[in-house]
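Chemist: Fold the following, please.
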Amino acid sequence: MRLGIAAGVVAGCALLSALAQRRSSAASLPGVEIAAHLDAARAFNRSSALLALSVLADSGIEHYRGSFANKAMYTPLISSLLSLAAGLHGSAESDACKHPVRNVIYLSAASAGIAGTGFHLYNITKRPGGVGWHNLFYAAPIGAPMALLLSGALGAVAERLRDEPAVDPQLFGMQAGRALGLVVAIGLAGTVGEVALLHFRGAYQNPAMYAPVTAGPLACVLLTHAALAAPRARWLTRAWLRIIAALGFIGVGFHARGIARNQGGWRNWSQNILNGPPLPAPPSFSALALAGLAALRLRETER
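Modeler: Now for the predicted structure:
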């Protein structure tokens, strides 16, 4: 147990430190000045990549368990892999203009997420009993494809933000920082709903299962308030989003512990990884929290 939790903490801290060091090193280079909106766009590319990685691993495991009975089940693997590549490319790209190929990839991923939600909803409704607790628990997870939609949406927003001027950038008819904060808050709310459903299925047998469904809503409220209120330093919102980012990686350790508790533990990993808690799912919280921090930084620079 301690080993799994420690691994999650170390991985999360390592990624957050690497991202912070990357930003600071880029800003310290002589002659290099990255506009606030471009820095936010690159952060959204990174968040999109982390979400895509989570989707790639999670859908690969779940659809393998379903024996890829429908050929459409390969779609999220392809879309998330392309979205991951686009996110990594965008995070290293300092040009202040939209990349047409990345933009198409992101829009395609978002479309695949919407289509996947339709497929999963159909899978639930066609079962005996239709939309009910049993089918919501054990049929195709209704909220899972939304992570691919979020990955595509965050990336597409990043590309659109790159085309905006450095002074007073706008998105969706409002200040960019405000728009980005609201987008992330909506994504967090949907993620909390999916986690609440699956942890309810697990009967909250571990008190730690309450953490994401209690900390997540508060993060949504704080980020929404920061987006809608007058721009100023929001130390509490920033601190809470960092807690959410760490919580996502710590969740990997708890899920690894859940897999180890099944019969055979990790020695029987090929079976238990299919039946235990989804190992790649918690980092989606981290991805959205990192995007929220980027939106908050941009919001604080606005007038």
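
Chemist: make it CA atoms for all contacts and neighbour counts henceforth
Modeler: Fine.

Chemist: give the contact list for the nearest residue to Pro282 once chain neighbours are set aside.
Modeler: The spatially closest residue to Pro282, leaving aside those adjacent along the chain, is Gly248, at 4.7 Å (Cα to Cα, 6 or more residues apart in numbering). For Gly248, the contacting residues are 12, 282-286, by Cα atoms under 8 Å, 6 or more residues apart in numbering.

Chemist: same check, this time on Pro169
Modeler: Residues counted as contacts of Pro169 (Cα under 8 Å, 6+ apart) are 37, 161, 175-176.

Chemist: For those residues, give me a markdown table that also has distance to Arg102 and secondary structure.
Modeler: As requested, these are arranged in a markdown table below (distance: Cα to Cα, whole Å; DSSP: H, G, I helix; E, B strand; the rest coil):
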| residue | distance to Arg102 | secondary structure |
| --- | --- | --- |
| His37 | 18 | helix |
| Leu161 | 13 | helix |
| Gln175 | 23 | strand |
| Ala176 | 20 | helix |
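
Chemist: next helix or strand past the helix or strand containing Glu194?
Modeler: Assigning secondary structure by DSSP states H and E places Glu194 in helix 176-201. Under the assignment DSSP H and E, the closest C-terminal helix or strand after helix 176-201 is helix 211-228.

Chemist: can you give me how far that next one is from the chain middle?
Modeler: Centre-to-centre, helix 211-228 and its host chain are 15 Å apart (Cα atoms, centre = their mean, to the nearest Å).

Chemist: For the helix holding Glu194, buried residues please.
Modeler: Of the residues in helix 176-201, those scored as buried under the neighbour-count criterion (16 or more other Cα atoms under 10 Å) are 176-192, 194-199.

Chemist: Then stretch 22-39?
Modeler: 34-39.

Chemist: And these, which is closest to Trp269?
Modeler: Asp39 (40.1 Å; Cα to Cα).

Chemist: contacting residues for the closest one?
Modeler: Ala294.

Chemist: Equivalent analysis for the one 3 residues further on, please.
Modeler: The neighbours of Arg42, taking Cα under 8 Å, 6+ apart as the test, are 90-94, 158.

Chemist: compare with the first, here's sequence two:
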Amino acid sequence: MSNNRPPWTTLACAAAGVAAAAVLARYAPGVRRQRIPARRLHIETSRAFNRSSALLACSVLTDSAMEHYRGSFSNPAMYVPPVVATCSLLAGLHGGADRNAQTHAMRHAIYWGAALTGVAGTGFHIYNVMKRPGGWSWNNLFYAAPLGAPMALLLSGALGAAAERLRNQPARSPRLLGMPAGKALGLLSGIGLAGNAGEAALLHFRGSFQHKAMYAPVSVPPAAAALLLHATLTKPRPRWLARVALQLTWLIGWLGAAFHIRGVARHHGGWRNWSQNIYNGPPLPAPPSFSALALAGLAALRLRESERR
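Modeler: Now for the predicted structure:
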């Protein structure tokens, strides 16, 4: 049998590439670098972080609701993450539309609650891994409670809390944690993106990288994280390469969701048997987390480029 691909497959791949480039050029955040007055830049950055937190919380909500339902909510604590993620999602949506230069007390409290819930959830998941036969092993990391899920809730809370703290800062030269705000937010976004890429690498390694597209989230996002961290830790100046890498990461998140939808459809029964296949196929909520962190990274990079040191 010939291994040559049929012409329609080649045409479909070419069309997909053109469509992806069009989406990047039209919809990716940060492509059009509009000049924003300094008195408004930190508020727009805060709103971007609120939106990023909301998108990340949406991924956590969907994932935790599905996985904890599959676990029959055997531990009452398993009800907490979906509830907290819902609150974080609503807080992020509210904050994303809020142009006030003041911290919203309720949103801030919700974000701190999400961060603390993420810390507690990480402890529970580590315990779940360690109590299995073999303890800390690759097999248990692959198939026990995923460590990245509660960390995503922690990150959602951290992004939102940073957004609220930033609102109270002066319009010029805002600071967080004793450093320029752009630098602090860039570090948070870059580290979060690197951790998310590590989780994807673990799960795609489990899947033996059976599709070439599975290499994308373990190559572009780590590069974007490295470029963002470099831009954050060095002298502020325009960083077009970091911006392009983050825009590609944003796009990879949405394309990854489409690939995961396709992965569910390839299982027996396809979407007609959705109640089984959404658990057997690749996790649908995972890829958009890349888009969420890329959105935060682009906002942090824009703020960092405007700083003097």
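
Chemist: Can you calculate the TM-score here?
Modeler: Counting by TM-score structural alignment, normalised by the length of the first structure, the TM-score of this superposition works out to 0.91. Behind it: 293 aligned residues with a Cα RMSD of 2.5 Å.

Chemist: picking that back up, which SS class is the residue nearest to Pro282 of the first structure?
Modeler: Going by DSSP: H, G, I helix; E, B strand; the rest coil, the secondary structure assigned to Gly248 of the first structure is helix.

Chemist: What does it correspond to in the second structure?
Modeler: Taking TM-score structural alignment as the criterion, the aligned counterpart of Gly248 of the first structure in the second structure is Gly253.

Chemist: Roughly how far does that match sit from His204 of the second structure?
Modeler: Between Gly253 of the second structure and His204 of the second structure the computed distance is 15 Å (Cα to Cα, to the nearest Å).

Chemist: do the same with Ala12 of the second structure
Modeler: 24 Å.

Chemist: what's near enough to touch whichever residue in the second structure pairs up with Gly116 of the first structure?
Modeler: Taking TM-score structural alignment as the criterion, the aligned counterpart of Gly116 of the first structure in the second structure is Gly121. Applying Cα under 8 Å, 6+ apart to Gly121 of the second structure gives the contacts 81, 150-151.

Chemist: now do 7 Å
Modeler: For Gly121 of the second structure, the contact set (Cα atoms under 7 Å, 6 or more residues apart in numbering) comprises Pro150.

Chemist: Equivalent analysis for Leu56 of the first structure, please.
Modeler: Counting by Cα under 7 Å, 6+ apart, Leu56 of the first structure touches 77, 80-81.

Chemist: so which of those comes closest to Val55 of the first structure?
Modeler: Each of those was scored against Val55 of the first structure by Cα to Cα, and Ser80 proved nearest at 6.3 Å.

Chemist: give me the element the closest residue to the closest one other than its chain neighbours is part of.
Modeler: Residue nearest to Ser80 of the first structure in three dimensions, not counting chain neighbours: Ala52, with 4.8 Å by Cα to Cα, 6+ apart. Secondary structure assigned from DSSP H and E places Ala52 of the first structure in helix 36-65.

Chemist: now that helix, how far from the centre of its chain.
Modeler: Centre to centre, stretch against its chain (Cα atoms, centre = their mean), the figure for helix 36-65 of the first structure is 6 Å.

Chemist: That helix: average distance to aligned residues in the second structure?
Modeler: Once the two structures are superposed, the average separation between helix 36-65 of the first structure and the matching residues of the second structure is 0.6 Å (mean Cα distance after the TM-score superposition for the first structure).

Chemist: Which residue range of the second structure does that helix align onto?
Modeler: For helix 36-65 of the first structure, the aligned range in the second structure is residues 41-70, judged by TM-score structural alignment.

Chemist: What are the buried residues along that stretch?
Modeler: Within stretch 41-70 of the second structure, the residues that qualify as buried by neighbour count (16+ other Cα under 10 Å) are 41-68.

Chemist: what do you get for stretch 125-140 of the first structure?
Modeler: Buried residues in stretch 125-140 of the first structure, counted by 16+ other Cα under 10 Å: 131, 135-137, 139-140.

Chemist: Just these: which are in helices?
Modeler: Secondary structure defined by DSSP state H assigns 135-137 of these to helices.

Chemist: now those residues as a markdown table including distance to Arg303 of the first structure?
Modeler: Rendered in a markdown table, the data for these read as follows (distance: Cα to Cα, whole Å):
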| residue | distance to Arg303 of the first structure |
| --- | --- |
| Asn135 | 49 |
| Leu136 | 45 |
| Phe137 | 46 |
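
Chemist: what do we get in the first structure for Pro285 of the second structure?
Modeler: Counting by TM-score structural alignment, Pro285 of the second structure corresponds to Pro280 in the first structure.

Chemist: Out of the contacts of Gly248 of the first structure, which are shared with the second structure?
Modeler: Using both residues aligned by TM-score structural alignment, their matches' Cα atoms under 8 Å, the second structure keeps these contacts from these: 282-286.

Chemist: what would the contacts of Gly248 of the first structure look like in TSV with distance to Val101 of the first structure, secondary structure and neighbour count?
Modeler: Listed next are the contacts of Gly248 of the first structure as TSV, based on distance: Cα to Cα, whole Å; DSSP: H, G, I helix; E, B strand; the rest coil; neighbours: other Cα atoms under 10 Å:
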residue	distance to Val101 of the first structure	secondary structure	neighbour count
Gly12	30	helix	21
Pro282	29	coil	24
Pro283	26	helix	26
Ser284	24	helix	27
Phe285	27	helix	28
Ser286	26	helix	26
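
Chemist: Name the SS class of Pro277 of the first structure, please.
Modeler: With three-state DSSP as the basis, the three-state label of Pro277 of the first structure is coil.

Chemist: separation between it and Asp58 of the first structure?
Modeler: 11 Å.

Chemist: Aligned counterpart of His199 of the first structure in the second structure, please.
Modeler: Alignment note (TM-score structural alignment): His199 of the first structure maps to His204 of the second structure.

Chemist: What of Arg178 of the first structure?
Modeler: Aligned by TM-score structural alignment, Arg178 of the first structure pairs with Lys183 of the second structure.

Chemist: so Leu279 of the first structure makes contact with Val252?
Modeler: Yes - because the distance of 5.8 Å satisfies Cα atoms under 7 Å, Leu279 of the first structure is recorded as touching Val252.

Chemist: which residue sits closest to Glu194 of the first structure in space, ignoring its chain neighbours?
Modeler: In space, and not counting its chain neighbours, Glu194 of the first structure is closest to Gly143: 5.6 Å by Cα to Cα, 6+ apart.

Chemist: What's the one you found aligned with over in the second structure?
Modeler: Taking TM-score structural alignment, the alignment pairs Gly143 of the first structure with Gly148 from the second structure.

Chemist: gap between that match and Leu141 of the second structure?
Modeler: Look at Gly148 of the second structure and Leu141 of the second structure: by Cα to Cα, they are 10 Å apart.

Chemist: With Arg107 of the second structure instead?
Modeler: Applying Cα to Cα to Arg107 of the second structure and Leu141 of the second structure gives a distance of 34 Å.
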